[in-house]
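# Structure here, sequence nowhere to be found:
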């Protein structure tokens, strides 16, 4: 029988509960809540730690983070607006092409004449891409963005149920798929090599601002490490979920790197990355491939850090995926076997949807952890933010450098809160997307 909140019994039990929680509240208050609040206040002050006097300067610390040491030829507002307008036009054109092709394919299902038109489109666009690549040169960022948008185009096409009438795609559907890939690739190449004023602005600006470079390097690291870690962990978890010999040994082997000290792991990888007698270059030499200066070339700085981080944390992610796989009821797979479903169909329609909750959780914690990368950089490069040109400078390393080396406490606090806002925004976006996409078994 519930009792009134004003009764003596209610207040007696409430105070007892808070008394039990008091030690934890005190510890959290001293070591968590107080530093968070103090650093927020400190971000609005100028303090060099050598004196007790602090000067209130408002948002000057935040402005200093984004201040450029030398001006950039491009305008930030104009470059952003031009890129947004171009991207909107690209999306409208691509959707219009898809709509027109859909109308054409509905005129006559037996008429194959429109397939010839697809071939013409594919030939023209493929030739255009080849001419642009050979005349200007395909950049790395253009290649990765093109592949990403190709995947996005494929995803959009496959999501359109009306374009797939059966399990086997018809010739017209395959031609539509190829056309979609080529169109997305062309526009991606245009966006990131010719019309991407905003990308060009950011590329120039990051060379004149250490904080912008730290954001760029951190985002680059997150894009490399998070998808790779999740994909590898899912594959390993599915293999370990099968009845194989020495399964417990393999599970332990994959998890050991996670519980190993970051310093020890980084030191081992520092030897493996050595360009003279490292293990990785020895493996490359077996296949007559050129040696790579892993720890000396700035191009390989972020990929090197990502390799170490993925290797160390993939075991932890695998364990979480493995727990999610074992929570899926076996009756679903038994019913699928009765219906004659293939392995891919069981993964697509059973495993992946029922694993969406686990994947959602992993994406959030992996992304937050990736934004806080620091130890690997500090050990691999012996206390420096990369070999040259601060190529390994990340957001947490920037905070560390501003706080301990430069002793600019206000700037370090402001940078920490910018990092907090970035993580908060991305987490909120993931939460909103997760409400629509995540499926829980019940």
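Perfect, thanks for sending it. Since this is a predicted model, take the numbers as computed values, not measurements.
# rest of the way, CA atoms for contacts and neighbours
Noted.
# secondary structure element for residue 119?
Using DSSP states H and E, residue 119 sits in helix 113-136.
# who are the neighbours of the helix or strand harbouring residue 95, in terms of helices and strands?
Counting by DSSP H and E, the element that carries residue 95 is helix 76-107. Counting contacts by 3 or more Cα pairs under 8 Å, 6 or more residues apart in numbering; DSSP states H and E, helix 76-107 packs against helix 171-193, helix 197-205.
# Now with 10 Å, please.
For helix 76-107, the packing partners by 3 or more Cα pairs under 10 Å, 6 or more residues apart in numbering; DSSP states H and E come out as helix 113-136, helix 171-193, helix 197-205.
# Measure how the second one sits relative to helix 113-136, angle-wise.
On the basis of axes from the mean of the first three to the mean of the last three Cα atoms, to 10 degrees, helix 171-193 is oriented at 20 degrees to helix 113-136.
# And helix 171-193, what's buried?
172-173, 175-193 (16 or more other Cα atoms under 10 Å).
# ok, and here's another one to check against it:
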């Protein structure tokens, strides 16, 4: 055993579970590809100010959970705690908003980092698949992204999730609500941290999970009562488009999400089988974020879906995804000459697109056949010196046990036919 372990709050992805994780990432991304989203990858660390400005100084993510550090050259950097700010920074830096039609549609898959108290479903390194539509203000885009996430979850076999939906207003109506909420909060008995948060971003107080705080929030002014006519009409269009697409949702007037940049549409995917960590994904519109990080006005909308949480949701619903076998064909050489010939045959099969493996380490027949069974392969290729003298190999169907001789020069064609 090694002296070292994975750092606290992290874990290793190992076969065969890693194959399921890859399949989940692929399923979450597939609807995005069909909808014209292009893949983007950004560095895992960025200028710390990108997140403090974009995500918000008042958020727990920035004030308590960010991995920030100073480099030897004196740069202040942070491991990315979320994906949107990085994607928008990359799009602005490359002038993607000037090179073609808006919106610029991008998707990403990668790890994020937060210094959290580790628990099931909440890790210090976690994986997300995310999507951003940059540079257009259109309720159809908001609805599109929610529908794509719904399609992705359903394609995995998930059913017991709910979509919570709200509008956070815009720069016209939100300040009026913010002032009314602050006035209400000043009359409550709140701890010092919460009072500070109420002054910086009072909407974050609504998101407080403590029962003692929630009890005091009864009777707090509701954002829905302060929305301007434009925001009401916009939100109604999002709701109508979702309903027309057969996507069910629940209006949740207290849904604010944990990032400061959201405006108007905000949504969350929750799964009731996950206990306190019930959110499996979420997102919303962030029309002012580009300006916050020094760019032009670029109204945008996006989401991030948690890969770790999605796996837990699949487990909670008992949805089993059988990983594909690592190889279709497993070669069992009997003797040194057979090893050379079958090594060549395996290389040839791989080059023809057939997944194939070989019994390494000079195993005997019994141990090699056990390795073939464990590999999950459909066929074993067995050859000894007598077979090779006749230009043959034995092809054994590992499901039925049937064994047939096949000419070496016809092996690729025979296997391709059988594997169809």
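Yep, it's here. Predicted model only: the values in this text are computed from it and were never measured.
# Overlay the chains and give the TM-score.
Superposed pair, TM-score by TM-score structural alignment, normalised by the length of structure 2: 0.21. Supporting alignment: 149 aligned residues with a Cα RMSD of 7.3 Å.
# Select, out of the helices and strands packed on helix 76-107 of structure 1, the one closest to residue 334 of structure 1.
helix 171-193 (32.3 Å; Cα to Cα).
# Tell me the helices and strands packed up against the closest one.
Using 3+ Cα pairs under 10 Å, 6+ apart: helix 171-193 of structure 1 touches helix 76-107, helix 113-136, helix 140-159, helix 197-205.
# can you do 8 Å?
Under the contact definition 3+ Cα pairs under 8 Å, 6+ apart, helix 171-193 of structure 1 sits against helix 76-107, helix 113-136, helix 140-159.
# Identify the residues contacting the shortest one?
I take that to be helix 140-159 of structure 1. 163-164, 177, 180-182, 184-186, 188-189, 192-193 (Cα atoms under 8 Å, 6 or more residues apart in numbering).
# neighbours of residue 38 of structure 2, just the number please.
Residues lying near residue 38 of structure 2 (other Cα atoms under 10 Å) number 15.
# three-state assignment of the nearest residue to it once chain neighbours are set aside?
Nearest non-adjacent residue to residue 38 of structure 2, counting by Cα to Cα, 6 or more residues apart in numbering: residue 106, 4.8 Å away. Look at residue 106 of structure 2: counting by DSSP: H, G, I helix; E, B strand; the rest coil, its state is strand.
# Just the buried positions in the helix holding residue 95 of structure 1, please.
Neighbour-count burial for helix 76-107 of structure 1 [16+ other Cα under 10 Å]: 79, 80, 83, 86, 87, 90, 94, 97, 98, 101, 105.
# give the contact list for the second one.
Residue 80 of structure 1 sits next to 197, 198 when contact means Cα under 8 Å, 6+ apart.
# Next, the angle helix 76-107 makes with the helix holding residue 119 of structure 1.
Between helix 113-136 of structure 1 and helix 76-107, the angle comes out at 150 degrees (the same axes, to 10 degrees).
# Give me the contacts around helix 113-136 of structure 1.
104, 105, 171, 172, 175, 176, 178, 179, 182, 183, 186.
# now the strands for structure 1?
45-46, 55-56 (DSSP state E).
# for those strands, which one ends up most surrounded?
Greatest average neighbour count among the strands of structure 1 goes to strand 45-46 (a mean of 21), per mean count of other Cα atoms under 10 Å.
# what's the closest of the buried residues of helix 76-107 of structure 1 to residue 361 of structure 1?
Residue 361 of structure 1 lies nearest to residue 87 out of these, by Cα to Cα, at 30.9 Å.
# Tell me which of the helices and strands packed on helix 171-193 of structure 1 sits nearest to residue 222 of structure 1.
Residue 222 of structure 1 lies closest to helix 140-159 among those, at 14.4 Å (Cα to Cα).
# Next, the buried residues of that closest one.
For helix 140-159 of structure 1, the buried set under the neighbour-count rule, 16+ other Cα under 10 Å, comprises 142, 145, 146, 147, 149, 150, 151, 153, 154, 157.
# Include distance to residue 35 of structure 1 when you put the contacts of helix 140-159 of structure 1 into JSON lines, please.
Shown next, in JSON lines, are those (distance: Cα to Cα, whole Å):
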{"residue": "163", "distance to residue 35 of structure 1": "56"}
{"residue": "164", "distance to residue 35 of structure 1": "56"}
{"residue": "177", "distance to residue 35 of structure 1": "54"}
{"residue": "180", "distance to residue 35 of structure 1": "52"}
{"residue": "181", "distance to residue 35 of structure 1": "50"}
{"residue": "182", "distance to residue 35 of structure 1": "52"}
{"residue": "184", "distance to residue 35 of structure 1": "48"}
{"residue": "185", "distance to residue 35 of structure 1": "48"}
{"residue": "186", "distance to residue 35 of structure 1": "50"}
{"residue": "188", "distance to residue 35 of structure 1": "44"}
{"residue": "189", "distance to residue 35 of structure 1": "46"}
{"residue": "192", "distance to residue 35 of structure 1": "41"}
{"residue": "193", "distance to residue 35 of structure 1": "44"}
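# picking that back up, could I get the helices and strands packed on helix 171-193 of structure 1 as CSV with distance to residue 228 of structure 1?
What follows is those, written out as CSV (distance: least, Cα to Cα, whole Å):
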stretch, distance to residue 228 of structure 1
helix 76-107, 27
helix 113-136, 27
helix 140-159, 14
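# Tell me which of those approaches residue 369 of structure 1 most closely.
Closest to residue 369 of structure 1 of these, according to Cα to Cα: helix 140-159, at 23.2 Å.
# Check the offset of the helix holding residue 95 of structure 1 from the chain's centre.
Chain-centre distance of helix 76-107 of structure 1: 25 Å, with Cα atoms, centre = their mean, to the nearest Å.
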